[in-house]
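Chemist: Sequence and predicted structure below; questions after.
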Amino acid sequence: MEEQNVILDLAGSARFAPYLREAHGDIDRARELYLWAADLAGALFSTIAFVEVGLRNAMDRKLRAWNDQQGIDYGEDWALRKGAAPLLYDLVTHKSLAVAQNFAREQSRLRPKTHPRRLAAVTHDDVVSHFMFGTWVYLIKPRVWNQPQQCQQLWHECLSDAFPHADPSDSGRERLGDQLDRVRKLRNRVAHHENLLSVDIRRRLRDMLGILALIDPKLPDLAMQSNRVRSLVRADPRRSW
């Protein structure tokens, strides 16, 4: 009974309810399922990190080169103030740029006095590291209010080169955009500690490894070294109920 109270106090009744429903009211099984799901979320987040970092760097390399070619008013540092050419600025949005720039400035201010970059001027890399995952997704998959033509143009002029093993056509962009958006939704669920009970983990793992393979076929093997997602899926306690 004490262990049951601990898990309920930790998760809260609303958060624990889906696990209890899945376990048909058996609180011991619900507790087992909750602990398994927490372990799975940790393993998934490490995989998502490979995708996010790989995506960010692959896309930024091509965006820097593209932005530098958009006229004398623009250079490689597109994430800095007034640095992005109009097409890129519209897709990233003023809000995303401003939020990332503000976070980067605040981080510089809050560094310890002994830090070599305390109060240092914010760099392009500082800002890029603070973009949300969705910022990168929406450069390929249009936001609701974006015209698809903008994503199509940036894809053909620039971003298809960030995925040299993808279909460079617009259909290829759409397929990649759908994969990225599914990973974005999974990332949000994991980050907000939402339950993963109805998520098809195997398919989401295929999405993540597929995205990495479009950047570099060697990346999936790197991401899966010591990765526990597959073994945890096999260890789903519901399989033995």
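Modeler: Here it is on my side, so go on.
Chemist: okay, CA-based contacts and neighbour counts for the rest of this
Modeler: OK.
Chemist: which residues touch stretch 170-179?
Modeler: With contacts defined as C-alpha atoms under 8 Å, 6 or more residues apart in numbering, stretch 170-179 is touched by 137-138, 140-141, 152, 155, 160, 166-167, 207-208, 211.
Chemist: Now list the buried members of these.
Modeler: Under a neighbour-count criterion of 16 or more other C-alpha atoms under 10 Å, the subset of those counted as buried comprises 137-138, 140-141, 152, 155, 160, 166, 207-208, 211.
Chemist: re earlier: same list as before, the contacts of stretch 170-179 that is, but in TSV and with secondary structure and distance to F45 included.
Modeler: Shown next, in TSV, are the contacts of stretch 170-179 (DSSP: H, G, I helix; E, B strand; the rest coil; distance: C-alpha to C-alpha, whole Å):
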residue	secondary structure	distance to F45
V137	helix	17
Y138	coil	21
I140	coil	22
K141	coil	22
Q152	helix	30
W155	helix	28
S160	helix	26
A166	coil	24
D167	coil	27
D207	helix	14
M208	helix	11
I211	helix	15
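Chemist: want to compare, so here's the second one:
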Amino acid sequence: MYDTLEPHLSIARLASYVKAAEGNRQDAIRLYQWNTELSGAVYQALHVVEVVLRNAMDTRLRRWNAEQINAQTGEHRDGDWLLDPAPLLRRLVREKELAAGRGRAERAIRGHGRPVSHADVLAQLSFGTWRFLLPDRDPGRKRLWNDALEGAFPHRKANPRDIVKAVDGVYKLRNRVAHLEPLLDLKNVRHQYENMRWVLRGIDPVVDEWFVSRQRVTAELRRHPRKM
């Protein structure tokens, strides 16, 4: 089977699996097949985490944006920070990314006979948007955390730095899955699974319990063909 699949999957792609299987090419194919199953389970878990995280942060950002004064009109801004962002959000998210999100949203609803909504644009933003709104040395991000985003994690039991570290780890795992890279570092996958749970618990422990009852990551990890 290895000889049949190698030309289609490529030597370079299979090299990591051959190495992990200590040169056993049939075990390498089994590892590759298992990796696709684990990747699917991780992506399913990431789906929940990303949606819950973005909605928690979006709720706080909408409230914060509505409290900001439009310098030109002297009136409060709209709560829709994606269509009418305050200057700080326009800088942190970057107008180019917001415009790209609106463009993708417009294409997604083309033919539906309605204008683009906040929810349409929200669905088009990347995980990186949320990762890089969290606090760092940038005074604007610190301000946004203190004024708004801290409230997205009402059940957190750690400092902001730990939240950033957890979300960053999940973000990097998501990128590996999105680019079809091997997930052979089982210690890291287990660690990021715990980070997913940690983030969800900070938002709502009940959501975390539901997540655990539905996820397939731990089951796939137990099915590792070489028990590494």
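Modeler: The structure has been received and is ready for your questions. What you are looking at is a predicted structure, and each value in this text was computed from that prediction instead of being measured.
Chemist: Now do the contacts for L8 of the first structure.
Modeler: With contacts defined as C-alpha under 8 Å, 6+ apart, the neighbours of L8 of the first structure are F16.
Chemist: on average, how far is stretch 164-177 of the second structure from the matching bit in the first structure?
Modeler: Comparison of stretch 164-177 of the second structure with the first structure after fitting gives an average deviation of 0.6 Å (mean C-alpha distance after the TM-score superposition for the first structure).
Chemist: what span of the first structure lines up against that stretch?
Modeler: Mapped onto the first structure using TM-score structural alignment, stretch 164-177 of the second structure spans residues 177-190.
Chemist: ditto for stretch 28-36 of the second structure
Modeler: So in the first structure, the equivalent range for stretch 28-36 of the second structure is 30-38, judged by TM-score structural alignment.
Chemist: List the contacts of the matching stretch.
Modeler: Contact with stretch 30-38 of the first structure is made by 4, 7, 16, 19-20, 22-23, 195-197, 232, 236-238, as judged by C-alpha under 8 Å, 6+ apart.
Chemist: Please check those residues and keep the buried ones.
Modeler: Among the contacts of stretch 30-38 of the first structure, the ones that count as buried by 16+ other C-alpha under 10 Å are 7, 16, 19-20, 23, 195-196, 232, 236-237.
Chemist: out of those residues, which are inside helices?
Modeler: Judged by DSSP state H, those include 7, 16, 19-20, 232 as members of helices.
Chemist: Going by distance to F45 of the first structure, which of those wins?
Modeler: F45 of the first structure lies nearest to L232 out of these, by C-alpha to C-alpha, at 13.4 Å.
Chemist: how far does stretch 200-211 of the second structure sit from the chain's center?
Modeler: In this view, stretch 200-211 of the second structure has its centroid 16 Å away from the chain centroid, taken as C-alpha atoms, centre = their mean, to the nearest Å.
Chemist: start and end residues in the first structure for it, please.
Modeler: Counting by TM-score structural alignment, stretch 200-211 of the second structure falls onto residues 212-223 of the first structure.
Chemist: and the end-to-end length of that stretch?
Modeler: 9 Å (C-alpha to C-alpha, to the nearest Å).
Chemist: With stretch 66-76 of the second structure instead?
Modeler: End-to-end distance of stretch 66-76 of the second structure (C-alpha to C-alpha): 6 Å.
Chemist: Now render the ones in helices among the buried ones among the contacts of stretch 30-38 of the first structure as TSV, adding distance to F50 of the first structure.
Modeler: Converted to TSV, those look like this (distance: C-alpha to C-alpha, whole Å):
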residue	distance to F50 of the first structure
I7	31
F16	30
Y19	29
L20	33
L232	19
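Chemist: Out of the residues you listed, the closest to E76 of the first structure would be?
Modeler: When those are compared for distance to E76 of the first structure, the smallest value, 42.6 Å, is given by L232; criterion: C-alpha to C-alpha.
Chemist: what do we get in the second structure for the closest one?
Modeler: Looking across to the second structure (by TM-score structural alignment), L232 of the first structure lines up with E220.
Chemist: And stretch 103-111 of the first structure, how far out from the chain middle?
Modeler: Mean-position distance between stretch 103-111 of the first structure and its chain equals 22 Å (C-alpha atoms, centre = their mean).
Chemist: what residues does that stretch touch?
Modeler: Surrounding stretch 103-111 of the first structure, the residues in contact under the criterion C-alpha under 8 Å, 6+ apart are 117-122, 126-127, 130.
Chemist: Which of these fall within helices?
Modeler: Checked against DSSP H, the contacts of stretch 103-111 of the first structure include these in helices: 126-127.
Chemist: And R223 of the second structure, how far from G169 of the second structure?
Modeler: 23 Å.
Chemist: which of the two has more neighbours?
Modeler: For R223 of the second structure against G169, the residue with the higher neighbour count under other C-alpha atoms under 10 Å is G169, and the figures read 19 against 12.
Chemist: you'd agree the more buried one is in a helix?
Modeler: Yes. Assignment of G169 of the second structure by DSSP: H, G, I helix; E, B strand; the rest coil places it within a helix.
Chemist: Test my guess that it contacts Y193.
Modeler: No. Judged on C-alpha atoms under 8 Å, G169 of the second structure makes no contact with Y193 at a distance of 9.6 Å.
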